[in-house]
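A predicted structure for the sequence below; I have some questions about it.
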Amino acid sequence: MAFSRYNNRRTFVNNDREYKKTFLEQRDANYIRQFDLARLYYPSDAMISQIDTVTAIWTATDKLYNIAAEYYGSPAYWWIIAWFNQKTAESDFQAGEVYLIPISLEEMLGYF
């Protein structure tokens, strides 16, 4: 089973009246448990210099899930590559941009 980036995330019940009116009445639910916002700490330059990486150049057709599948054996770890490059999604990358792919998935998961 894939490692979940939600493992250490706090959850809460949203008690906002407008939220309840908009989302809960339609679903016949009393509450929905939500994940709190993640506090992401991006890798420092010192950390990056200690990690084995592959340098790549982003193309207009690249997909993070394909890159993750190629390097980690599963598309589920696309977010590791995005996080390591201080991005949130493919749309944050520009064609021609140099980015890094950390080689050791286990080492990266250790930061979460």
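Perfect, I can see it now. Residues are numbered from 1 along each chain as shown.

going forward, measure contacts and count neighbours with C-alpha atoms only.
Noted.

C-terminal to the helix ranked longest in the chain, what's the next element?
Across the chain, the longest stretch assigned as helix under DSSP state H is helix 64-72. Using DSSP states H and E, the helix or strand that directly follows helix 64-72 along the chain is helix 78-84.

packing partners for that next one?
Contact partners of helix 78-84 among helices and strands, from 3 or more C-alpha pairs under 8 Å, 6 or more residues apart in numbering; DSSP states H and E: helix 64-72, strand 98-102.

by contact count, what packs against the last one?
Packed against strand 98-102 by the contact rule (3+ C-alpha pairs under 8 Å, 6+ apart) you find strand 53-57, helix 78-84.

second one coming, line it up with the first:
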Amino acid sequence: MNIIKKTALACFMAMSLGASTFAVAEEAAKGAVSDTAATIAHVEKALEEVNKSDFSAARLHLKAARTASEKISGHDAIVKQANDNVVQGQISANKGDVQKSASELQKALDLYKSL
């Protein structure tokens, strides 16, 4: 009888551990998607503000986009290139160059959307 109890307990513990591991993996995948969506939203808003020549609001969105993009995992090469484009867009926005800033932000937006 003790063997049956121990076997049942071991099986139950194995199943619960497996379920919690699956839940953690699923939560991590949802987090990556939400981080990418947040980054895209901030870059889109920054692009709108740059096109309006409102560089102070654009600067805030670009800073938030860079912070959110740090949480994106996977696709390191694409994320790095997109971050470089965001930085270049930010530099151009600080100089007041609407055309170049908008171009760099559009490139970054296309890269983030490809994830």
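Received, thanks. Fair warning: this is a prediction, and the values are worked out from it, not measured in the lab.

TM-score for these two?
Once superposed, the chains reach a TM-score of 0.26 (TM-score structural alignment, normalised by the length of the first structure), with 53 aligned residues with a C-alpha RMSD of 4.6 Å.

thinking again about what came up before, most packed of the helices and strands packed on strand 98-102 of the first structure?
helix 78-84 (a mean of 20; mean count of other C-alpha atoms under 10 Å).

with mean neighbour count and distance to residue 108 of the first structure as new columns, can the helices and strands packed on helix 78-84 of the first structure be given to me in TSV?
Listed next are these as TSV, based on neighbours: other C-alpha atoms under 10 Å; distance: least, C-alpha to C-alpha, whole Å:
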stretch	mean neighbour count	distance to residue 108 of the first structure
helix 64-72	17	11
strand 98-102	18	8
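
relative to residue 54 of the first structure, which of the ones you listed is closest?
The minimum distance between residue 54 of the first structure and those falls on strand 98-102, with 5.1 Å, by C-alpha to C-alpha.

pretty sure residue 81 of the first structure contacts residue 66?
No - the pair residue 81 of the first structure / residue 66 is not scored as a contact, 11.0 Å apart, by C-alpha atoms under 8 Å.

now name the helix or strand holding residue 84 of the second structure.
According to DSSP H and E, residue 84 of the second structure maps onto helix 76-95.

list the buried ones in that helix?
Within helix 76-95 of the second structure, the residues that qualify as buried by neighbour count (16 or more other C-alpha atoms under 10 Å) are 79, 82-90, 92-93.

do the same with stretch 14-28 of the second structure
Neighbour counts using 16+ other C-alpha under 10 Å place no residue of stretch 14-28 of the second structure among the buried ones.

now that stretch, how far from the centre of its chain.
In this view, stretch 14-28 of the second structure has its centroid 23 Å away from the chain centroid, taken as C-alpha atoms, centre = their mean, to the nearest Å.

not counting that stretch itself, show me its contacts.
Outside stretch 14-28 of the second structure, not one residue touches it by C-alpha atoms under 8 Å, 6 or more residues apart in numbering.

tell me who's in contact with residue 102 of the second structure.
Counting by C-alpha under 8 Å, 6+ apart, residue 102 of the second structure touches 47, 50-51, 89.

so residue 13 of the first structure sits right up against residue 19, yeah?
No - contact criterion C-alpha under 8 Å: residue 13 of the first structure and residue 19 do not qualify, at 10.9 Å.

now do the same contact list for residue 72 of the first structure.
Each residue near residue 72 of the first structure by C-alpha under 8 Å, 6+ apart is listed here: residue 105.
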